[in-house]
Structure formats: structure tokens, C-alpha cells
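Q: turn this into a structure:
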Amino acid sequence: MPIIILIVVLGSLRYFEIGPVANLSWWWIAALFGVAFIWFEFIERMLGLDKRKAHDDNDRIREERVKKTFEKKPPGRR
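A: Predicted structure coming up:
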């Protein structure tokens, strides 16, 4: 995600010609797009980061469901 933020910031600074980025070639920003594409399409899958995020989300949902279930007390019991 930081690389996406970097692309947006650099692209905006270059487009509005602000600071030292005004003279930066668009090819550098396009190269960052290429790096982001390679990261999200290939490297993240190879490292298993995409599955890890999905598993973390599933674990969080399961923990919330269990917590919600056990917070309710059955009628007639203390």
C-alpha cells in the first residue's frame, strides 16, 4: 500500500509541477506503476500475503462470532 500512496503523491506533485518533482520524468512514475503491478500480481502471491490477509479476516470474524455467542447468558442461569 505505501507504494500506491507514493505513486499518487509523486503523480500529483509532478502534474501540478510542485517542488523538485516538477522536473521529474513521467517515466519514473510509470516505473513505479510497473513495480506496484509486479508486486500485487506476482510477489504477493508467491509470499502468500494475499492468503494470509484472508485468513486473518476469517479469524477475526470467527472470534467476534464466538465472543458474541458466549456473551449471551441462557435464561434462568446466573
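Q: only C-alpha atoms from now on, for both contacts and neighbour counts.
A: Fine.
Q: for the protein, which helix is longest?
A: helix 49-71 (DSSP state H).
Q: how close does residue 17 get to residue 40?
A: 29 Å (Cα to Cα, to the nearest Å).
Q: over to residue 52?
A: Distance, residue 52 to residue 40, using Cα to Cα: 14 Å.
Q: same thing with residue 65?
A: Taking Cα to Cα, one finds residue 65 at 31 Å from residue 40.
Q: re the thing from before, what does the longest helix of the chain rub up against?
A: If you take Cα atoms under 8 Å, 6 or more residues apart in numbering as the criterion, helix 49-71 is touched by 44-45.
Q: following up with a second sequence; could you model it the same way so I can compare the two?
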Amino acid sequence: MFFLVAGVALLLLKYLQIGFVADWSWWWVLSPFALAVVWWTWADATGYTKRKAMEKMDQKKRDRIEKQREALGIKPKRR
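A: Just a heads-up that it's a prediction; the model follows:
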């Protein structure tokens, strides 16, 4: 996501001829988009994306269980 935001910002600066980015080559301005593609390819190939999604779902599940226990008046488990 960072690469996309940086890419859009650089693209706008280059297009509007603002600041020092106006003198840069288009290759430098568009490089964050290429880096975003590389990042997403790596993340999908290694399972990073899926692992993060599963961790998020597990946390929601733990929070929901904890909320139900509190509603029933059961003390939370200590580890």
C-alpha cells in the first residue's frame, strides 16, 4: 500500500510539474508501481497475505469469545 501511495504522489508531482520531481525521469516516477507488483507477488507466493488474513480472523474470534465470556460473568483464562 505504501508503494501505491508513493507512486500516486510522485505521479501527481511529475504531471503537475511541482518541485524537484518535475526534473526526474518517468522511470523513477513509475518505479514505486513496479515495486508494489514485486511486493504483492512475493507476498502471495510466500503465503504472507493468507497468514495475515488468518491471524486477523483468529483475533476477531478470540475477541468475540472474550466478549461473550464477559457477558456471562466468566473470568478470562490466564496463561
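Q: now what about the TM-score between them?
A: Superposed pair, TM-score by TM-score structural alignment, normalised by the length of the first structure: 0.76. Supporting alignment: 73 aligned residues with a Cα RMSD of 1.7 Å.
Q: give me the mean distance between the longest helix of the first structure and the second structure.
A: Following the fit onto the second structure, the mean deviation recorded for helix 49-71 of the first structure is 1.2 Å by mean Cα distance after the TM-score superposition for the first structure.
Q: show me what counts as buried in the helix or strand containing residue 10 of the first structure.
A: For residue 10 of the first structure, the element it lies in under DSSP states H and E is helix 2-15. By 16 or more other Cα atoms under 10 Å, the buried positions in helix 2-15 of the first structure come out as 7, 10-11, 13-14.
Q: could you do stretch 59-68 of the second structure as well?
A: Residues of stretch 59-68 of the second structure classed as buried: residue 66 (neighbour count, 16+ other Cα under 10 Å).
Q: and it, how far out from the chain's middle?
A: Centroid separation for stretch 59-68 of the second structure versus its chain: 24 Å, with Cα atoms, centre = their mean, to the nearest Å.
Q: also stretch 34-51 of the first structure?
A: Centroid separation between stretch 34-51 of the first structure and its chain, computed with Cα atoms, centre = their mean, is 11 Å.
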